[in-house]
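Output the structure for:
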Amino acid sequence: MPADMPARTPAGTSADIADVRRFRERLGLPGFVDVHTHFMPHQVLRKVWGYFDALGPLTGGIEWPIRYRHEEDERAALLREFGVRAFTAMLYPHKPGMARWLNEWAAGFARRTPDCLHTSTFFPEAGAEEYVAEALDAGARVFKAHVQVGAYDPADPLLDRTWGLLAEAGTPVVVHCGSGPAPGKHTGPGPVGRVLARHPRLRLVVAHLGMPEYEDFLGLAERYAEVRLDTTMAFTGFGERLAAFPRRALPRLADLGDKVLLGSDFPNIPYPYGEQLHALERLGLGDAWLRSVCHDNGAKLFGIR
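As a prediction, this is how the structure comes out:
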């Protein structure tokens, strides 16, 4: 597509756009900062979509149809139509030797997509600290780690210097470390808790509010000043079917309002983008809390004016 030609938004999304726009206007938001969206190389994303297409057996038979299965430029255009001011390219390796290549792709994507927060990743392997340092030098603003898919212990000694480097840089790391939708050998609060005990200044963002170990991960956010949580899929009808958030923990979530960030999992969601927003609204924690979660907390974390 020529550089001067705007990307078109996908057909059939006008109702989704209108719904999100009404939500944004009601709250008087300048837009959204979504810290959990996925952009990755075409061949990798197709494999991820294939995983979700076959996910029923791993989710107790609950199907997971991808709602926004569009081309890359259409997906970015749709986020802009929603009013998302900044988003991420959450990508992650599932084996050694893959992270550096993903980081090279993500750097190129960030260059051609100014509203994407330059995202990078890593894996427990020799050389991880070096390519993470290279990514930071290249302008990476957020990292993604997926303990479940990578099937690794985040406290692996091969990652210790990498975690230390990221803690020193103050760069946020969005980590899928909860045991949803299916548990892994190293998921849950224990392994990542060992990382935080060693690197207490690490800016860790727990994906999916730590689903399903919500209360344990709330505890980590209460204990460590730089630990945050993203809302990805939490409280939606689909997310509640997978793992309901305990309502007794809502006061704790309200108290952590400055440490909760909007995440959506776009495009890999089986419902309209606005469902995540309305699910947060239904909690009844107030408009000020909603504004902080949907925009202000992310804007502050990433210095977005």
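
can we go C-alpha only for contacts and neighbour counts from here?
OK.

Number of residues surrounding the nearest residue to residue 185 once chain neighbours are set aside?
The shortest distance from residue 185 to any non-neighbouring residue, by Cα to Cα, 6 or more residues apart in numbering, is to residue 151 (6.9 Å). Using other Cα atoms under 10 Å, the number of residues around residue 151 comes to 14.

Would you mind confirming that residue 151 is in contact with residue 179?
No - using Cα atoms under 8 Å as the test, residue 151 is too far from residue 179 to be in contact (11.6 Å).

thinking again about what came up before, the residue nearest to residue 185 and residue 138, how far apart?
Applying Cα to Cα, to the nearest Å, the value for residue 151 to residue 138 is 28 Å.

same thing with residue 114?
14 Å.

same question, residue 15
For residue 15 relative to residue 138 (Cα to Cα), the value is 38 Å.

Look at these two and report which has more neighbours.
Applying other Cα under 10 Å to residue 15 and residue 138 shows that residue 138 carries more neighbours, namely 13 against 10.

show me the contacts for the more buried one.
residue 107 (Cα atoms under 8 Å, 6 or more residues apart in numbering).

if I look at it, how far off is residue 291?
Going from residue 138 to residue 291 by Cα to Cα gives 31 Å.

Following up with a second sequence; could you model it the same way so I can compare the two?
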Amino acid sequence: MPDAGEGEAGLVAGFLARHRLPGLVDVHTHFMPERVLDKVWAYFDAAGPLVGAEWPITYRQEEGQRLALLREFGVVAFTSMVYPHKAGMAEWLNGWAADFAARTPDCLHTATFYPEPGAEAYVRRAVEAGARVFKAHVQVGAYDPNDPLLDPVWGLLAEAGLPVVTHCGSGPAPGKHTGPEPMARLLARHPRLPLVVAHMGMPEYTDFMDLAERYAEVRLDTTMAFTDFSEGMAPFPKGESGRLADLGDRVLLGSDFPNLPYPYVHQLESIERLGLGSEWVRAVCYGNGAALFLK
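Take a look at the predicted model:
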């Protein structure tokens, strides 16, 4: 596997050329206030209980260098996935993310929320300010997505047609409210919610593909799925590749950059080695994300 940094951009360029891609749309990248990101990295360094394994951070550069790397890799649109772990954080994070998007034109204006009084009001303000995508982290936030405080938030986002990238699967370690059942109950009430299941829902891949087949607005992002790192812990079921191919218009490239325990290009090569063809790779790595965000 290649070292990150110098030389890796050439490998990514080779991937783009092989599949005739104009660039990459990555719906799952993390840019945060520096002190928050430092705490996230410290948690990974300590292999905290929600990490589940040793997790060296590959791209520990300062913000400007990380932005430059994404652009060298041909990423034309990406996100600043922010998420609160307690009440009182979300609105502050939304303010930071709005400022970041204003000074970073290729970053999709990202926002978040938490089950707390006032959530509907600050989510509405974020929508009115131009937010394009939201992040919900059921695992880290340790909240039930069906909390009554969030019902108006989900309804607002469903009505606005704004995608919500949601860590709701039980990998790399289960949370109090992770797994497909809470999301199935949520979607039964909000069937038009544009839910993007982070990490392909690992390890409950099959159950979340079931939801994607049942609800036309449910999508899945590839973040860390199919990589050597994840296959060692939560392998994608080999018998499901046909369903994965059929869902090709609802699978989006995600990476978790910069919080990767391997080089960025490995995520791309892991998608490629599924053997589902260049048309599928083009849709996943660019076309589906472009249709959702660059229209």
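
Where does stretch 97-113 of structure 1 end up in structure 2?
On structure 2, the counterpart of stretch 97-113 of structure 1 by TM-score structural alignment is residues 88-104.

Give me the contacts around the matching stretch.
So stretch 88-104 of structure 2 is contacted by 32-33, 80, 82-84, 107-114, 122, 126, 131 (Cα under 8 Å, 6+ apart).

residues of that stretch that come out buried?
Under the neighbour-count criterion of 16 or more other Cα atoms under 10 Å, stretch 88-104 of structure 2 has 88, 90, 91, 93, 94, 96, 97, 98, 100, 101 buried.

Which of those residues sits closest to residue 191 of structure 2?
Among these, residue 90 lies closest to residue 191 of structure 2 (Cα to Cα), at 25.0 Å.

Residue 128 of structure 2 versus that closest one, what's the distance?
16 Å.

same thing with residue 210 of structure 2?
Distance from residue 210 of structure 2 to residue 128 of structure 2, by Cα to Cα: 33 Å.

more crowded one of these two?
Taking neighbours as other Cα under 10 Å, residue 210 of structure 2 and residue 128 compare with residue 210 leading, 14 against 9.

counterpart of the more buried one in structure 1?
So residue 210 of structure 2 corresponds to residue 219, using TM-score structural alignment.

so that match is in which element?
Using DSSP states H and E, residue 219 of structure 1 falls within helix 214-223.

That helix against structure 2, how far on average?
In the superposition against structure 2, helix 214-223 of structure 1 averages 0.3 Å from its aligned positions (mean Cα distance after the TM-score superposition for structure 1).

how distant is that helix from the center of its chain?
18 Å (Cα atoms, centre = their mean, to the nearest Å).

Kindly report the same for stretch 137-153 of structure 2.
On Cα atoms, centre = their mean, the centre of stretch 137-153 of structure 2 falls 17 Å from the chain's centre.

Could you work out the end-to-end span of that stretch for me?
End-to-end distance of stretch 137-153 of structure 2 (Cα to Cα): 14 Å.

which part of structure 1 lines up with that stretch?
By TM-score structural alignment, stretch 137-153 of structure 2 lines up with residues 146-162 in structure 1.
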